[in-house]
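Engineer: how would this look folded up:
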Amino acid sequence: MAGLRLTSLGGAGTVTGSKHLLERDGDRILIDCGLFQGQKNLRELNWKPLPVEASSIDAVILTHAHLDYCGYLPRLVREGFTGPIISTKATRDVAELILKDSAWLQEQDAAFLNRIKKSKHSPALPLYDSRDAQRALDAFITYPFDQPFETPNGATVRFRRAGHILGAATVDIRWDTRRIVFSGDLGRYDDPVMIDPEPVPEADYVVIESTYGDRLHQTTRAVDALADVVERTSRRGGTVLIPSFAVGRAQTLLYYLWSLRQSGRLPQVPMYLDSPMAINASDLLHAHPDDHRLDPQTCDAVGRIATYTRDPEDSKRISRSSAPKIVISASGMATGGRILHHLKAFGPDRRHTILLAGYQAAGTRGRALLEGAQEIKIHGDWIPITAEVANLPGLSAHADADELLRWLSGFRRAPEKVFIVHGEPQAAETLRTRVDRELAWEAVVPRQNQVFQL
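Structural biologist: Model prediction:
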């Protein structure tokens, strides 16, 4: 079939695994290459082959480097992809942290399953390994924001700032007389750390995320809500435990805690950033000063607000300590990492608070906690949860429904169609209805592998 076609190979009907394929006369560009996370039926999709041969994809363009947007890249390389992976410079630097860590976890998980002999496969194998991750990183080519460039198959592309995390971009593609804009994940407006999402003047088609397509963030200032949680937990002698995404969220949390300490509103309790990846990501703020609002002096001050713990033994000492404190640790949805050991230590005690500060996907421990679970399974054991569970969606790095509409309203003319992706079914459908009602634009929620002729 002639012309341009769009197919969502992931991120359709779910908030993970974003992969959107553009095709023209046998040429192929993949926008984002994310890992499926959360529920088992989604995670199993990572092991299934893509509907197209990896070797037939000419290039991958990344909007940003969170795992649900870039985490499948090493597997794509393993399956035969040999083209360039194109991103901004900061996205490439963040991807190095994310992909190396992901590969290490894949290897550790496989080794653990082989050790306890509980895998259906003998031997259990990682989805990809550190060599695959390095091969993916070697394939990166970077371009600055607002500088048009051409892909190997003749598409003209421009990155614009999307906010959200360091390096995050919207992707504006002109190909075969058509102009398609991908939002990636959009950030917040007036965020104290990240720059506002930039408007895009026009497009024939728009592909927009809908993570918070059915929700608005709290109007209460996030810093005030954070102060309230820390104060009441400290009064009862407890620890505030914050599962955090290592890239983006951890740095914003440190900024808020620093600003509270500066204003004298933070109890004099120790703070820990217990995530080697988050520590490394914090260093990237200095490397990419144009990607955020903080001046170098503030970056330094924010970085000194917490004790950084790289060593596993230091992390264990945090779990053993009964003194009041604030602990920021990965992962943000409590799917793995050091946060699990802290949840086992602090979750069963009502003095403590588990503070959820970001999106919690279906099927994760974070979602279970958000929905009031009285026990969660960690390392094969059921852990009772009597600690307070607080949720501060105002700390999210994702645009809410009104902010998504605000970004769409920046287009000077109506696109022919809006594709609503990267959201759970209710969120995507709610946003589709609002686009139809408030903007009078045609909008559709794609199904996985549904093909659209553009």
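Engineer: From here on, just use CA atoms for contacts and neighbour counts.
Structural biologist: Fine.
Engineer: Sketch out the helices for the stretch 101-250 of the chain, chain order is fine.
Structural biologist: Taking DSSP state H, counting those that start in this stretch as the test, the helices found in the stretch 101-250 of the chain are 130-138, 222-235, 249-262.
Engineer: Which element, helix or strand, includes residue 52?
Structural biologist: Under DSSP states H and E, no helix or strand contains residue 52.
Engineer: Now that residue 70 has come up, it's in contact with residue 60, right?
Structural biologist: No - Residue 70 is not in contact with residue 60 according to Cα atoms under 8 Å; the separation is 9.8 Å.
Engineer: mind putting the helices of the stretch 101-250 of the chain in a markdown table, distance to residue 74 included?
Structural biologist: Formatted as a markdown table, the helices of the stretch 101-250 of the chain follow (distance: least, Cα to Cα, whole Å):
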| stretch | distance to residue 74 |
| --- | --- |
| helix 130-138 | 5 |
| helix 222-235 | 36 |
| helix 249-262 | 24 |
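Engineer: Name the residues contacting each of residue 70 and residue 60.
Structural biologist: Listed contacts common to residue 70 and residue 60 are 32, 33; contacts here mean Cα atoms under 8 Å, 6 or more residues apart in numbering.
Engineer: how about this one, so we can line them up?
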Amino acid sequence: MDDHPQARTAAPALTFYGAAGTVTGSKFLVDGARGRVLVDCGLYQGEKRWRERNWEDFPVPPETIDAVALTHAHLDHCGYLPALVRGGFTGPALTTVGTAALAAVILRDSARLQEEEAEGARRGGWSRHDPPLPLYDVADAERAIAALQPLEPAGAADGDRGKSVAPDTQSVCVGPGAGVEVTFVRAGHILGSSSVLVEVDGAGVLFSGDLGRPDHPVLLPRARPPAARTVVIESTYGDRAHPEVDPEHRVMADAIRRTIGRGGTVVIPAFAVDRTEIVLLAIADLIERHAIPDVPVWVDSPMALAALDIYRDPAHAAELRPDALERLRRLHGLRSAHTAEESIRLNTPGTPCIIVSASGMATGGRVIHHLRHLLPQSRNSVLLTGYQAVGTRGRDLQEGAREVKITGHYVPVRAEIVTLDDFSVHADADELLTWLGELPETPETVHVVHGEPAAAQALADGIRRQFDCAVSVPRYGERVLLD
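Structural biologist: Sure thing, here's the model as predicted:
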């Protein structure tokens, strides 16, 4: 790792403390003489070598950071914030209104799960640590939530916390003497998601955040990006193009019909935020068209149920497609498993059903105990929706693992495993290049992050072919100057 000065630098610089060499743990430090801002504050997930970084001291003293700017509320972009607060960060965590609402739900859930997993490890004796401790607790999460500072909705009058700039843009000044300007631009990935422009000491760097697809079934498409000499772009799908979306979801329908026909349970690991909404709308459509049997559909994730309420809130309607709010509010026949006892009963439901449960890559949450009980039975099926990162159980199942390790035990995989390609809300390689091409002028430098090494390198090669600019795939801890 490159050494990083603790004092403010004379020349503005950018350091990559996450999502470099991997697709999780987004953290990018922008600092200069007039301010220091951390863009994203995400948890590492997936492979152990990355997850262990969550436990390391942050490379820069947290108390020296003036502000955090969150592109969106997914755990790999906001989930480290309680640990940063625990380490001494006292500044604001700048967000959009939608991100603030969702992040509060996600951070509370993350802290609760970590406490539960630490206690479970203590009781089960499957941790190498004595005693096993959570990375942070519920009290730390509440302090992080209190630090969230949502900008006022675009179009509102100027206020102390933010100012309206344009219908799809919001900005605020932070740092000593308000020396850094941070601007949020709609990214269309999940509710509240944004690209973030940070300007300090005359230098500007634009962070794409996670970019959505133009045909997101719930959200409005992303806005046009602002100009910047330096761009940091995600590359989750940087080496591939998404297949054409099937509006009839035939692969999903076929898998559900097969499973119900043999008396089994369909388990759908789904991210609690946004993915659950999209999956539920697809299931509702299939039932309404009689493409699948009308069986019980369970949402077994307190966080997903809370996020669904936020998506249904008319306060966020300006981010949704015109018919999306009404479609979400019309979802009927859903059954909610709120308590742990209700969740456990779903492992022996007694009748064919569909369970939608977090997390989406099967790295934690209630879906873990469903997989432990239901994977060994061939009548059941697991439908994987969207990207599965290397090192996750979802990726192992996707690649044909015959057994997976869950809470210290190896579980045989006899259930049918189906990958669905219709539910990704990440831009693919062509869409990422299109977004770069929408900048008012070609940037001087583009840094490719937030992707597996092959995906990041493929996107970097594509950018070199299409644009006249310098391109890098930064390593962890690398520091570059912002001219």
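Engineer: TM-score of the superposed pair?
Structural biologist: TM-score of the superposed chains, computed with TM-score structural alignment, normalised by the length of structure 1, equals 0.96; 453 aligned residues with a Cα RMSD of 1.6 Å.
Engineer: re the thing from before, out of the helices of the stretch 101-250 of structure 1, nearest to residue 16 of structure 1?
Structural biologist: Across the helices of the stretch 101-250 of structure 1, residue 16 of structure 1 has its closest neighbour in helix 249-262 (17.6 Å, Cα to Cα).
Engineer: what range in structure 2 matches that closest one?
Structural biologist: Aligned by TM-score structural alignment, helix 249-262 of structure 1 falls on residues 275-288 of structure 2.
Engineer: thinking again about what came up before, out of the helices of the stretch 101-250 of structure 1, which gets nearest to residue 303 of structure 1?
Structural biologist: Of all the helices of the stretch 101-250 of structure 1, it is helix 249-262 that lies closest to residue 303 of structure 1, at 7.5 Å by Cα to Cα.
Engineer: For the stretch 51-200 of structure 1, which segments count as strands?
Structural biologist: Here the stretch 51-200 of structure 1 has its strands, by DSSP state E, counting those that start in this stretch, at 59-61, 85-87, 140-142, 149-150, 156-161, 169-175, 178-182.
Engineer: what's the spacing between residue 27 of structure 1 and residue 57 of structure 1?
Structural biologist: 7 Å (Cα to Cα, to the nearest Å).
Engineer: which one of those two has more residues nearby?
Structural biologist: residue 57 (22 against 15; other Cα atoms under 10 Å).
Engineer: Same list, the strands of the stretch 51-200 of structure 1, but as CSV with mean neighbour count and distance to residue 237 of structure 1 please.
Structural biologist: Converted to CSV, the strands of the stretch 51-200 of structure 1 look like this (neighbours: other Cα atoms under 10 Å; distance: least, Cα to Cα, whole Å):
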stretch, mean neighbour count, distance to residue 237 of structure 1
strand 59-61, 24, 48
strand 85-87, 24, 46
strand 140-142, 16, 48
strand 149-150, 14, 56
strand 156-161, 22, 42
strand 169-175, 23, 43
strand 178-182, 20, 47
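Engineer: As TSV, those strands with distance to residue 132 of structure 1 would be great.
Structural biologist: Formatted as TSV, these follow (distance: least, Cα to Cα, whole Å):
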stretch	distance to residue 132 of structure 1
strand 59-61	16
strand 85-87	14
strand 140-142	13
strand 149-150	26
strand 156-161	26
strand 169-175	25
strand 178-182	27
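Engineer: For burial, what's the neighbour tally of the nearest residue to residue 126 of structure 2 once chain neighbours are set aside?
Structural biologist: Closest residue in space to residue 126 of structure 2, ignoring its immediate chain neighbours: residue 408 at 6.0 Å, by Cα to Cα, 6 or more residues apart in numbering. Neighbour count of residue 408 of structure 2, defined by other Cα under 10 Å: 12.
Engineer: Could you check which residue of structure 1 pairs with residue 408 of structure 2?
Structural biologist: Mapped onto structure 1 by TM-score structural alignment, residue 408 of structure 2 lines up with residue 380.
Engineer: what does residue 253 of structure 2 give?
Structural biologist: Aligned partner of residue 253 of structure 2 by TM-score structural alignment: residue 227.
Engineer: ditto for residue 202 of structure 2
Structural biologist: Under the alignment by TM-score structural alignment, residue 202 of structure 2 pairs with residue 177 in structure 1.
Engineer: Would you mind measuring from that match to residue 62 of structure 1?
Structural biologist: Remark: distance between residue 177 of structure 1 and residue 62 of structure 1 (Cα to Cα) = 22 Å.
Engineer: So if I had to pick from the two, which one is more boxed in?
Structural biologist: Shown here are residue 177 of structure 1 and residue 62; by other Cα under 10 Å, residue 62 has more neighbours (30 against 9).
Engineer: Identify the residue spatially nearest to the aligned partner of the more buried one in structure 2, adjacent ones excluded.
Structural biologist: By TM-score structural alignment, residue 62 of structure 1 lines up with residue 70 in structure 2. Distance criterion Cα to Cα, 6+ apart; nearest residue to residue 70 of structure 2, sequence neighbours excluded, is residue 40 at 4.6 Å.
Engineer: Identify the residues contacting the one you found.
Structural biologist: 26, 27, 28, 68, 69, 70, 71, 77, 78.
Engineer: what's next to the match of helix 249-262 of structure 1, contact-wise?
Structural biologist: For stretch 275-288 of structure 2, the external contacting residues (Cα under 8 Å, 6+ apart) are 217-218, 248-249, 253, 270, 292-294, 304, 308, 327-328, 331-332, 356, 423.
Engineer: and those, which of them are in helices?
Structural biologist: Those of the contacts of stretch 275-288 of structure 2 mapping onto helices are 253, 304, 308, 327, 328, per DSSP state H.
Engineer: Among those, pick out the one closest to residue 402 of structure 2, please.
Structural biologist: Residue 402 of structure 2 has its nearest neighbour among these in residue 253, at 24.7 Å by Cα to Cα.
Engineer: Let me know how buried that closest one is, in neighbour terms.
Structural biologist: Residue 253 of structure 2 has 19 nearby residues by other Cα under 10 Å.
Engineer: any idea how far it lies from residue 280 of structure 2?
Structural biologist: Taking Cα to Cα, one finds residue 253 of structure 2 at 13 Å from residue 280 of structure 2.
Engineer: got it, and residue 200 of structure 2?
Structural biologist: To residue 280 of structure 2, residue 200 of structure 2 is 43 Å away according to Cα to Cα.
Engineer: and what of residue 186 of structure 2?
Structural biologist: Distance of residue 186 of structure 2 to residue 280 of structure 2, computed by Cα to Cα: 24 Å.
Engineer: which residues does the most centrally placed residue in structure 1 contact?
Structural biologist: Nearest to the geometric centre of structure 1 sits residue 66, at 4.0 Å (Cα atoms, centre = their mean). If you count contacts by Cα under 8 Å, 6+ apart, residue 66 of structure 1 has them with 95, 98, 247.
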